Structures are given as structure tokens and as C-alpha cells.
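Asker: Sequence and predicted model, in that order:
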Amino acid sequence: MNQSSELTELEERYGAHNYHPLPVVLAEGEGAWVTDTEGRRYLDWLSAYSAVNFGHGHPRLIGAAKAQLDRITLASRAFHTDQLGPFCAELAELCGKDAVLPMNTGAEAVETAIKAARKWGYTRKGVAADRARIIVFDGNFHGRTTTIVGFSSDPESREGFGPFAPGFDSVPYGDIEALNAAVTPDTVAVLIEPVQGEGGVIIPPEGYLAAVRATCDANGLLMIADEIQTGLARTGHTFACDREQVRPDVYLLGKALGGGIMPVSAVAADREVMDVFTPGTHGSTFGGNPLAAAVGREVVAMLATGEWQQRARDLGKHLEQALDGLDKSKVDAIRVCGLWAGVDLAEGGPTAREVCERMAALGVLCKETHHRTVRIAPPLVIEPHEIDRGVEILAQAIAEA
């Protein structure tokens, strides 16, 4: 079915004036709500996906961006501005690391970490040239570059994009014995999402992250935590690794780091890792540009108080209670981690895509993943009554889709 006929079918099903295919083109936004170009308002449950943890149009973030726009904005890496140094220092302090390397996108941060881990393996660990291996996990999502999709276990991400780069070993997520068995003398790092976001908010068994940390320590490996979706208060903690008091060697950050204003990502690590990059060996034209750095500094300042982390914990409890009222005959599982949830739909019922399309028609934007999981990620400014309204619409969409 082509896109035009598919849209016609959906319009006939839901009404041409109500249904809009995702993503909606946004004209403006405020708080937990966005407005399309025709004036319709939608409750945003896409915020981990679209990187707006603090809500749309947050005055502190808009103010930081406007102030910087009156000065230099998109200088390249050839210029060191008065925003770059403080941004790196403040983010490093938040992470408890020595150094920060700012980039633009999450995938760019992951690629940077892969390069750093390999070079660290050769120059620090003594792995023979071109033999470094990195352990990843089934069900992972780290981005869409050719290197990254090459170690994805999702056929849709891989098909048609090979050949892929070697050097990656994938093991089942949550299985510490499989991880230990995969370690070889050439292994240099473990790349892990503390909670698998695109996988459907898959939460590992209790104690698993600590066990991964122990494996890395025992074998001289870098633990690289991809906190691009999980980090910066989403799970009720500054980082999802904090849930088990685990400190990785490398943090990968993005999405919420830009506050919905700018694409901003970063790699945070101690000097022993970061200094494998020497002048000329790595860079990014717009990484750490003044506008991005100014917005990123305000995000870090907002997180430094702990207010947003606590809010995510409190609202997450409310969300979990609300989701518990869903029809259990139509739902196989519900997973909640902070203000983030995955709802697995029962076989034989509507697909997650159908449910999300119906929710959009009813005024809530949500994201499906892997056909049967609805992923819920409201902005951290959402109010309890808005959560209740969203769950009501989810229940209606499941029943009617």
C-alpha cells in the first residue's frame, strides 16, 4: 500500500480532520503540549524520543538560547568560545568525570566512544592492532550509522545497509553468564544501555549493572553506558546507572542535553580514556558550538538541584498506578522506570502502531516500538491529571483500534 492510499484509509477510519500521520508538524509548544500548524493541540508522550525532557518552550532554556543568539552562535571547532569551557567543566562535574567531548547527535557520541575504546585498547591495554572487540547486547539501539546498525539485532535496521564493520560481539541482555563467556583477550569494552529504550523500556534484572561493572573490572574492560535516552533525570536519577550506584568509565549523553532547543551530545570520561584523542585525531565541525553549549549549560544547571530527578520518580509512581488499570486481557506486560514506560500489547489485538495512530487522532502523541510495545515518555513538566488523561486515551485506543 502506498503512502497516499494508506493515509486515505486512516482518514476514513478516524476522520480526515482528526488523524494526522506521525510525526506531526509542530508550530509551537508549551509545557507538555504541542500544537500543529493547523492549531490542533496534542499531549506529548514522545519526549524521550524527541529529546524534550523539560517541556516545550521552557523559559530558562529559551532564555539561554536567546541570550546566545545575540552573540556568536555557530562557530566551528576552530574557535574556543566563552561557553565551551564552562559547559564541559559543568557537565564533567555532573558526571563525576575529568573531561567532556561535546558532539551533536547521540549516534555521533556512540561512534566517538567506539573510536576511543578501540584506541584505548591498543595504547593502554596492549591489544594487537585491528583486533579490538566490543561487547554489545541483543535488542540494543545506539543509532543509525552503518557501524552501529551493523551490530544491531533488528533486521529492519540492518537490511540493505551492509557490509558492516567487524569487531562486535552481541550477547543476551540481562544474562551475566553470557557476557562473561563472550570476553576474550581482545575485548576492550562493554557498550550497554542501562535500560533499553528503543527495545521497549527493557529493565535489566536487579544487580545486573553492578555485575557488568564487576566483569569489566575483573577483565580490564571499559564500561560504556549509553545514557542518551536514559540519562538526565528520565529514570528518576541523574543517570540510570545511579539506580545501582554504578559508575561507568564512559557516559554517552544526548537528546535531553539539548533541552529540545539544540542537537547536543557528549562523551564524558576520565583523562585516562579521553586523552587517547590527540590533536587532529578526532573532531566535529559544530560540536560544542556556543549556542549548543549555552543551552547545555542551562540543562546541567537545572539538573544540579535534583528537583527534576525527584519529579520523575514521583510522577513515575503516578503513571505506574494509572497504567495498572488497563485491561489486562489486552496487555501482556507493563514496565515503568521513572517517568518512562513500555506497555506490551497482547497478541491477537491491535499493533502498537495502530494504537499510537489512534492516540494521535485522540490528541496524544506516543511511540510504538517492535510492533507490540507502546512506549510512554512524557516531558518532566507533565501534571498528574495530564498523565491520567493520557492513560484514558491509551485505554480507549487499545479498545477501539
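Answerer: Structure's in. What do you need?

Asker: When you work out contacts or count neighbours from here on, use the C-alpha atoms and nothing else.
Answerer: Will do.

Asker: What residues of stretch 318-329 count as buried?
Answerer: Buried residues in stretch 318-329, counting neighbours by 16 or more other Cα atoms under 10 Å, are found at 318, 319, 320, 322, 323, 326.

Asker: Redo the residues you listed as a markdown table? Include distance to residue 220 and secondary structure.
Answerer: Shown next, in a markdown table, are those (distance: Cα to Cα, whole Å; DSSP: H, G, I helix; E, B strand; the rest coil):
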| residue | distance to residue 220 | secondary structure |
| --- | --- | --- |
| 318 | 41 | helix |
| 319 | 40 | helix |
| 320 | 39 | helix |
| 322 | 44 | helix |
| 323 | 42 | helix |
| 326 | 46 | coil |
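
Asker: ok, the closest residue to residue 103 other than its chain neighbours to residue 91 distance?
Answerer: Distances taken as Cα to Cα, 6 or more residues apart in numbering put residue 287 closest to residue 103, at 4.0 Å, once the chain neighbours are dropped. In this view, residue 287 and residue 91 are 14 Å apart by Cα to Cα, to the nearest Å.

Asker: now do residue 245
Answerer: 19 Å.

Asker: For those two, indicate the residue with more neighbours.
Answerer: Comparing residue 245 with residue 91 by other Cα atoms under 10 Å, the one with more neighbours is residue 91, at 25 against 11.

Asker: wait, that one sits on residue 300?
Answerer: Yes - if you go by Cα atoms under 8 Å, residue 91 and residue 300 touch, sitting 6.3 Å apart.

Asker: Would you indicate which residues of stretch 389-401 are buried?
Answerer: 390, 391, 392, 393, 394, 395, 396, 397, 398, 401.

Asker: So the third one belongs to a helix, correct?
Answerer: So that's residue 392. Yes - checked against DSSP: H, G, I helix; E, B strand; the rest coil, residue 392 lies within a helix.

Asker: What separation is there between it and residue 331?
Answerer: On the measure of Cα to Cα, residue 392 and residue 331 end up 14 Å apart.

Asker: Put this next to the first one:
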Amino acid sequence: MTLLDTASTTSNDSGIPLGGPSLPQVRRLVTSIPGPKSQALLARKSSAVAAGVGTTIPVFTVAAGGGVIVDADGNSLIDLGSGIAVTGVGNSNPRVVAAVTAQLAQFTHTCFTVAPYDSYVEVAEALNRLTPGDHEKRSALFTSGAEAVENAVKIARHYTGKQAVVAFDHAYHGRTNLTMALTAKNMPYKSGFGPFAPEVYRAPLSYPYRDGGLDGVTAAKNAITMIEKQIGAANLAAMIIEPIQGEGGFIVPAEGFLPTLLAWAQANNVVFIADEVQTGFARTGAMFASDHEGIVPDLIVTAKGIAGGLPLSAVTGRAEIMDSSHAGGLGGTYGGNPLACVAALATIESYEEDNLVQRAADIGTLLTGRLNALRVNDPRIGDVRGRGALIAIELVDPATGEPDAALTNRVAAFAHAAGVLVLTCGTYGNVIRFLPPLSISDELLIEGIGVIAEALAAG
């Protein structure tokens, strides 16, 4: 573990470090992780917060920006997680801060379904413009990714008059009752929380690293055969899929898989829903991951990177599908909150004006280059995959190819202790994912991957 320069960060009059671009972009450890202040806060957490609310790294944040997070003890950590792909434009992005500050002085809430405001409409217009396809679209705004997924399914069922929904192996769609049913992984997301919503079925995914190199078209036909035999197109309202699996392990389906599914769905009056909660908004080196294969979903679900850290989500889709619901059938008290809406408009402006789609692509080139170089000399790295600033390594037993969750946990723990925040994922718990903010510097990225190399060497 490297002990870096201990110079103080820029701070305000209260002594709390400022976030945003003013924050020094260095990894700096002044205490062990966690330090005494974070340990005290962890003790308070255990007494006040439900035990089911876990944390990835045992530190408490006081400032964040660029590519670093500063904790209560003054440690500055490299951020390779972005709050699970949320802060794509960075924490405390100046455009977002200015927009939210101005809105805060005007009003914080009226409920759009009671007394509407223009920023909600502007966000819907932006989403209709940005999402794949040039057909007429409509959007509805919500608060969380799971809430948007639930509404997408609700809309599809209402439009088709059918009930069944298909999700895919390794899927993650949320932790509410319906989205738990759609989610594949039992622990920690589903165990003990049933019974789950009915009429949810699962189909096989294309997983190139683990399905023997099966081509995408054949993999899709296998899934379609299962759907036709076990459910029947006449009963199927929707299929929902992440264009690149998130929690399931950053699995990129083989070429042809998604287009083949989409063509079948549209030929059978089945609504094709792309869950781009984690992959949307420049994250993959395109504005949406669907763009990589040229697919145009009927409905697209977005959240996470949409509003620079404020809670907002959306369903955007074909006008005839979105407009099929009766007035009052869609909504929610906080859906499209005005603070979140202006944050989204500023965030979208940053993606477009600050060339962040290209930045994500450049990050992907750097990450895959460095990680593949490690893979050449370390057979425990079974696969390097992903797109843009959404990259993962799958760690395995080199003798058998079996998932090595224990090694994955050791690597993550080493990185955290050394001041690098990384996230794990995967159905088998053996994937380390890299989701840096697009505002991070190349220098911090390279340093962060260097710590991962040290962790692997330490075993």
C-alpha cells in the first residue's frame, strides 16, 4: 500500500473539504481504512440503520469530485465505482450544482401530476430526442430504476392485453417485488423475500465466455424456442433485457443476439424493453448501449447516470405504447421532482457539450489495454469484457475455469485498504467491475489499475 502526500484538501470555512473540480485529484492515505472517524460513524450506523442496508467500503464520505472520494478522516480514494454508474458527469458537476442551486431557490416540489412545471417536459423532450430510433416517442418520469422497470412492464401489459414477462439469466432489474422476480440472483437480492410477482419467466442469455462460443443468433434462437414452448407468444406481454448485464457480471451478448430477439418480439406483438439503467448515458462509449448493435427498443428504461446523482428515472418509448395507459395510470408523488429534472437537463448538457461519449470510449481503451496486459501473465483473469467506461474482469481457477469468488473478494479488499474503491458483481461473485466517473483523469485510472495489479500479485 502506498502512502501518498498528506497535504490538506481545499476546504470551506467549516473545514469540510469542497467537492467538484477544486478537490485535489490524488490518492492519499492518512489513516488506515477505515480511520477512527469512519469507525465511529460505522458504530452509529449499526445502532441506527437497518442491518440489511450494507456498504461496500467502510468509510464515510465528506467530499467527492473528479475521480476521488474524500472520507471523514481525510483519506482521498480513487473512485472506480461512480456510485454504481450514477455520477458519470462527476460528483458536484458545476453545471448540475448551478442548475440545482437555482431551482432550490424557486421551489422544491409541487408534484407534477398536481401542478406541473416545464423542466419535466424538457427532460421528456430530451429523452425522446436522445434514445434510439427516430419514431414518435413519449416519456414518463419516476424516481428509481426499479420503479421505472415496474412501470415499463405495467405499460407493456396494458398495451398488449397480455400478462407474461420474460427476463434473462443473470439479470438484475431491482429489489421491489416485481423486479425481484425479474432479477436472477438469489443472494442478497431475493432470499427470504418471496413470494414474488407471478407470470415472470426466465430465458437463457448469450454469455460468450461460458457458453462455448455459441454465436449470438443461435443463442437467441435457443431462447426463443424456450419462450415459444414454455410460455407462448400469445401470452407474452414483454421481454426485458439489459443490453449489457450489470450486476450479472457485465456480460456482453454475442453479436446478433439482441437484434434476433428484437425481430422476434416485434413480429409477435411482444414489447421489447431495454433496461439501460446502468448502461445508459454515455457509459458504454455510446449514448445508449443499444446503439452498439443498432437496435431500437420499443421501450427503454433509464436511471442512474441520468441526473448527476439526484434520484430520477424514466420510461421512454413508442408513442402508441406509452399513450395506451389511461390518464392517472402513470405517475408518483416524487416522479420527475423539479430538482432532479433540472439536474438531468444539466447532466445531459454535460454529456453532449463536454464530449463525454468519446471520453467513455477513451476510458474503455485505457482500461481494456491495461487489464488485458495483466491477463496475458495471469491465467486467473479468465475474461476482460465490457464497453467504454463499463469494463470487468472475471476471475477464475486457472486449472478448471470455475469462478473464484474468494480471490475476487481478496482483490477488492486489498484495493479498498489501499485507497481504491472498486465494486464486485456477477452471479458467481467472481467479477470486478470498473465504473469510473467520466471526469476521472488518465493518471488516476492508471494508478487505480496498478493497485489492482498489486492486489492480484498479493493473491
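Answerer: Good, I have the coordinates. Keep in mind the model is a prediction, meaning the values are calculated, not measured.

Asker: TM value for the aligned chains?
Answerer: Once superposed, chain against chain, the TM-score is 0.90 (TM-score structural alignment, normalised by the length of structure 1); 378 aligned residues with a Cα RMSD of 1.9 Å.

Asker: shouldn't the residue nearest to residue 103 of structure 1 be in contact with residue 78?
Answerer: No - counting by Cα under 8 Å, residue 287 of structure 1 stays clear of residue 78, with 10.6 Å between them.

Asker: what about those two, which has more around it?
Answerer: Neighbour count, other Cα under 10 Å: between residue 287 of structure 1 and residue 78, residue 287 has more, with 24 against 9.

Asker: contacting residues around the equivalent of that one over in structure 2?
Answerer: Matched by TM-score structural alignment, residue 287 of structure 1 corresponds to residue 335 in structure 2. Going by Cα atoms under 8 Å, 6 or more residues apart in numbering, residue 335 of structure 2 touches 111, 112, 141, 142, 143, 312, 313.

Asker: and what of residue 397 of structure 1?
Answerer: Contacts of residue 397 of structure 1 by Cα under 8 Å, 6+ apart are 355, 356, 358, 359.

Asker: Quick check: the aligned residue for the first one in structure 2?
Answerer: Read it as residue 355 of structure 1. Using TM-score structural alignment as the criterion, residue 355 of structure 1 maps onto residue 411 of structure 2.

Asker: how far away is that match from residue 185 of structure 2?
Answerer: 22 Å.

Asker: same deal with residue 239 of structure 2?
Answerer: Distance, residue 239 of structure 2 to residue 185 of structure 2, by Cα to Cα: 18 Å.

Asker: between those two, who's got more neighbours?
Answerer: Ranked by neighbour count (other Cα under 10 Å), residue 239 of structure 2 and residue 185 place residue 239 first, with 25 against 20.

Asker: tell me which element that one is part of?
Answerer: strand 236-241 (DSSP states H and E).

Asker: against structure 1, where does that strand fall?
Answerer: Counting by TM-score structural alignment, strand 236-241 of structure 2 sits on residues 187-192 of structure 1.

Asker: what comes up buried for stretch 239-255 of structure 1?
Answerer: For stretch 239-255 of structure 1, by 16+ other Cα under 10 Å, it's 239-243, 246-255.

Asker: which residues in structure 2 does that stretch match up with?
Answerer: Against structure 2, stretch 239-255 of structure 1 falls on residues 288-304 (TM-score structural alignment).

Asker: Between the two ends of that stretch, how far is it?
Answerer: OK, stretch 288-304 of structure 2 end separation, Cα to Cα: 13 Å.

Asker: how distant is that stretch from the center of its chain?
Answerer: Here the centre of stretch 288-304 of structure 2 is set off from its chain's centre by 13 Å, with Cα atoms, centre = their mean, to the nearest Å.

Asker: Run through who's touching that stretch.
Answerer: Counting by Cα under 8 Å, 6+ apart, 84-87, 131-133, 144-145, 148-149, 152, 243-244, 255-256, 258-259, 262, 271-282, 286, 311-318 sit against stretch 288-304 of structure 2.

Asker: and the gap between residue 3 of structure 1 and residue 252 of structure 1?
Answerer: 36 Å.

Asker: And for residue 115 of structure 1?
Answerer: 13 Å.

Asker: List the residues that contact the residue nearest the centre of structure 2.
Answerer: For structure 2, residue 278 is the residue whose C-alpha lies nearest the centre (Cα atoms, centre = their mean; 2.4 Å). If you count contacts by Cα under 8 Å, 6+ apart, residue 278 of structure 2 has them with 84, 85, 86, 246, 302, 303, 304, 305.

Asker: what about 10 Å?
Answerer: Neighbouring residues of residue 278 of structure 2 by Cα atoms under 10 Å, 6 or more residues apart in numbering: 84-86, 145, 173, 242-247, 284, 288-289, 301-306, 390, 435.

Asker: tell me which element the closest residue to residue 259 of structure 2 other than its chain neighbours falls in.
Answerer: Leaving aside its sequence neighbours, residue 259 of structure 2 sits nearest to residue 295 (Cα to Cα, 6+ apart; 6.1 Å). Residue 295 of structure 2 belongs to no helix or strand when elements are defined using DSSP H and E.

Asker: Distance-wise, check residue 295 of structure 2 relative to residue 436 of structure 2.
Answerer: Counting by Cα to Cα, the gap from residue 295 of structure 2 to residue 436 of structure 2 is 26 Å.

Asker: Quick check: the farthest pair among the buried residues of stretch 239-255 of structure 1?
Answerer: Pairwise distances across the buried residues of stretch 239-255 of structure 1 (Cα to Cα) peak at 21.7 Å, for the pair 246 and 255.

Asker: what kind of secondary structure is residue 223 of structure 1 in?
Answerer: On the basis of three-state DSSP, residue 223 of structure 1 is classed as strand.

Asker: mind checking what it lines up with in structure 2?
Answerer: In structure 2, residue 223 of structure 1 lands on residue 272 (TM-score structural alignment).

Asker: Ok, residue 202 of structure 1 next?
Answerer: So, by TM-score structural alignment, residue 202 of structure 1 is matched to residue 251.

Asker: give me the number of residues near the nearest residue to its match once chain neighbours are set aside?
Answerer: Computed as Cα to Cα, 6+ apart, the closest residue to residue 251 of structure 2 that is not its neighbour in sequence is residue 245, at 5.0 Å. Using other Cα under 10 Å as the criterion, residue 245 of structure 2 is surrounded by 26 other residues.

Asker: Hmm, residue 279 and residue 245 of structure 2 touching each other?
Answerer: Yes - using Cα atoms under 10 Å, residue 245 of structure 2 makes contact with residue 279 at a distance of 8.6 Å.
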